[in-house]
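Peer 1: no sequence on this one, just coordinates:
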């Protein structure tokens, strides 16, 4: 008798094939929505920032960055700077003449003269810029240091954005 009660309490019903198909379809739609949103996140974020900036007339801190890059010679700095500009990875590159540099290398203090590049770009382009620099820079470990721009002249920052629009 108890077997009958247990069987009746836990009786299995045949699965409704229509609701099963809908739940699988719903799961697939949710997964695809998540994948598409993740893939489009950079575009959606950029668009959101531009809309926010246009509506409020303000700058979103950190949207652009300044990078410091040291090079061994002026010609190397010019070649790298030109490559950065040709690839549209920056709005502007300044080349500062000789700087005196002291650094540790392989356990010793070294002195050198270097040329400093000051690069202004969109923060979202830093990884592409770093990848390019690793390919062309003569140093084993090139100095690539970035600082997000917190604020500045809105006219200049707008000019920067317009200079980077084809990217």
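Peer 2: Structure's in. What do you need? Here the structure is a predicted model, which means the values were calculated and not measured. Residues are numbered from 1 along each chain as shown.

Peer 1: could you use CA atoms for every contact and neighbour count after this?
Peer 2: Fine.

Peer 1: neighbours of the nearest residue to residue 64 once chain neighbours are set aside, just the number please.
Peer 2: For residue 64, ignoring the flanking residues on the chain, the nearest one in space by Cα to Cα, 6 or more residues apart in numbering is residue 122 at 4.2 Å. Neighbours of residue 122 under the rule other Cα atoms under 10 Å: 20.

Peer 1: one more: residue 150?
Peer 2: 12.

Peer 1: which stretches of the chain form helices?
Peer 2: 2-9, 17-56, 74-86, 126-136, 154-163 (DSSP state H).

Peer 1: next one for the comparison:
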């Protein structure tokens, strides 16, 4: 598998609390859908939901995966997530340390 930066994705998702964030991170890494998940507490989100402006404190997940595993990761995230409509926004890596990009690809390899 190529270590190309175009193969690595950063998927962003928010969670309602640290326990949910930790459970999601463990599942995604454990299932090899993500190489690494950073959990950032203290995010304040303002958004429109069902016709009203809402404000919540959330926990942000920075999920590192590959293009090949992105769809499966998003499907699993949706299945495990408590939100009716979980955030799942993928950003393509346009550069980075080649060895790290190769590590992400290796850690998310589908061995099936």
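Peer 2: Nice, I can see it. All figures in this text were calculated on a predicted structure; none of them were measured in a lab.

Peer 1: ok so, going back, winner for burial among the helices of structure 1?
Peer 2: Greatest average neighbour count among the helices of structure 1 goes to helix 74-86 (a mean of 16), per mean count of other Cα atoms under 10 Å.

Peer 1: where does that helix end up in structure 2?
Peer 2: Matched against structure 2 by TM-score structural alignment, helix 74-86 of structure 1 falls on residues 18-30.

Peer 1: what residue lies at the spatial centre of structure 1?
Peer 2: Nearest to the mean C-alpha position of structure 1, by Cα atoms, centre = their mean, lies residue 124 at 3.2 Å.

Peer 1: residue in structure 2 paired with it?
Peer 2: So residue 124 of structure 1 corresponds to residue 68, using TM-score structural alignment.

Peer 1: if I look at that match, how far off is residue 109 of structure 2?
Peer 2: Residue 68 of structure 2 sits at a distance of 9 Å from residue 109 of structure 2 (criterion: Cα to Cα, to the nearest Å).

Peer 1: leaving out chain neighbours, which residue sits closest to residue 92 of structure 2?
Peer 2: residue 9 (4.7 Å).

Peer 1: now do residue 29 of structure 2
Peer 2: In space, residue 29 of structure 2 is closest to residue 35, 5.8 Å off (Cα to Cα, 6+ apart).

Peer 1: correct me, but the one you found touches residue 64?
Peer 2: Yes. Assessed by Cα atoms under 8 Å, residue 35 of structure 2 is found in contact with residue 64 at 5.7 Å.

Peer 1: got any residues that touch both of those two?
Peer 2: residue 104 (Cα atoms under 8 Å, 6 or more residues apart in numbering).

Peer 1: mind checking which of these two has more residues around it?
Peer 2: For residue 35 of structure 2 versus residue 64, neighbours defined as other Cα under 10 Å are more numerous around residue 64 (27 against 22).

Peer 1: against residue 31 of structure 2, how distant is the closest residue to residue 85 of structure 2 other than its chain neighbours?
Peer 2: Closest residue in space to residue 85 of structure 2, ignoring its immediate chain neighbours: residue 78 at 7.9 Å, by Cα to Cα, 6+ apart. Per Cα to Cα, residue 78 of structure 2 is found 15 Å from residue 31 of structure 2.
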